[in-house]
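Enquirer: only geometry, no sequence info:
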């Protein structure tokens, strides 16, 4: 009997910059790469999954924050209409089909109240930190994640005007 086909990751993902109104940003440290701090990221689970659905699932899985709850309404999630195409790091390329070398990452912001509790998925992340936005950008290992965080004040201005 043949082994079941291996399910490869879809090379389309989301990056969700979770922040407070005071521009403190939530970063999480990867369990499989100590010292690698990032915002919530994750690939689509299935071809028909919308980017909003991917955001909602990944944020809940990685932080325990439920988008669509009374504390964090769906309207708190903003599609920044930015996409980054980048080469997949060699250490994670085995998760994708052999011919796949690049991923497209869609950037979102999620505004949450200060003091929002975080419950990490221990197999994915070991610790979290709320940091002022510039400090958070400096701590990110991913250039596209750092660039997204540096855009946060601009996106907040457009929401308030």
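Expert: Received the coordinates, thanks. No experiment lies behind these values; they were computed from the predicted model shown.

Enquirer: all contacts plus neighbour counts: C-alpha atoms, from now on.
Expert: Noted.

Enquirer: ends of stretch 37-50, how far apart?
Expert: Chord length of stretch 37-50, first to last residue, is 26 Å (CA to CA, to the nearest Å).

Enquirer: next one for the comparison:
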């Protein structure tokens, strides 16, 4: 097992076609709500694999590639790692690169939280979900949902 977390992660925004967004509350930090997040397990782990693994580990949702399909936004954020969590990274590491994904699911999909990581979940309209997130990059990703999901007129 590696000693330190890799400072490269995924953010997976889970939403319905009506733009309700699933947010989950961190077990170790009550009041800290977020989307699914998680670091690469190994340097050569493909981002899509990381996103699918974290989605399943944190919510029980399986991205099967047919009915439940992860969408890679081809968007990365670099942010300062919160001091609270810097001890998880090698000495001197202060920034993380986060790659954004989303997944559209039915509103009634069963959510099975990892009790080690999260204690509650809520479906909220996307604006409320963004307001609830403690992470600025997570909130911004949620606010971008309508633009990300809009049909691209250039592709017609």
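Expert: Thanks, I have the structure now. Predicted model, so just to flag it, every value in this text is computed and none were measured.

Enquirer: give me the stretch of the first structure that stretch 124-139 of the second structure matches.
Expert: Using TM-score structural alignment, stretch 124-139 of the second structure lines up with residues 131-146 of the first structure.

Enquirer: which helix is the longest one in the first structure?
Expert: For the first structure, the longest helix by residue count, based on DSSP state H, is helix 51-63.

Enquirer: post-alignment, it versus the second structure, mean distance?
Expert: Mean deviation of helix 51-63 of the first structure relative to the second structure after superposition (mean CA distance after the TM-score superposition for the first structure): 0.3 Å.

Enquirer: name the helices or strands packed onto the helix or strand following that helix?
Expert: Helices and strands here follow DSSP states H and E; after helix 51-63 of the first structure, the next one along the chain is strand 77-87. If you count contacts as 3 or more CA pairs under 8 Å, 6 or more residues apart in numbering; DSSP states H and E, strand 77-87 of the first structure packs onto strand 102-111.

Enquirer: onto which residues of the first structure does stretch 46-61 of the second structure map?
Expert: Counting by TM-score structural alignment, stretch 46-61 of the second structure corresponds to 50-65 in the first structure.

Enquirer: give the buried residues for that stretch.
Expert: By neighbour count on 16 or more other CA atoms under 10 Å, the buried set for stretch 50-65 of the first structure is 51-52, 54-63, 65.

Enquirer: can you give the contact residues for it?
Expert: Identification of contacts with stretch 50-65 of the first structure by CA atoms under 8 Å, 6 or more residues apart in numbering yields 13-16, 40-45, 66-67, 72, 106, 116-121, 124-125.
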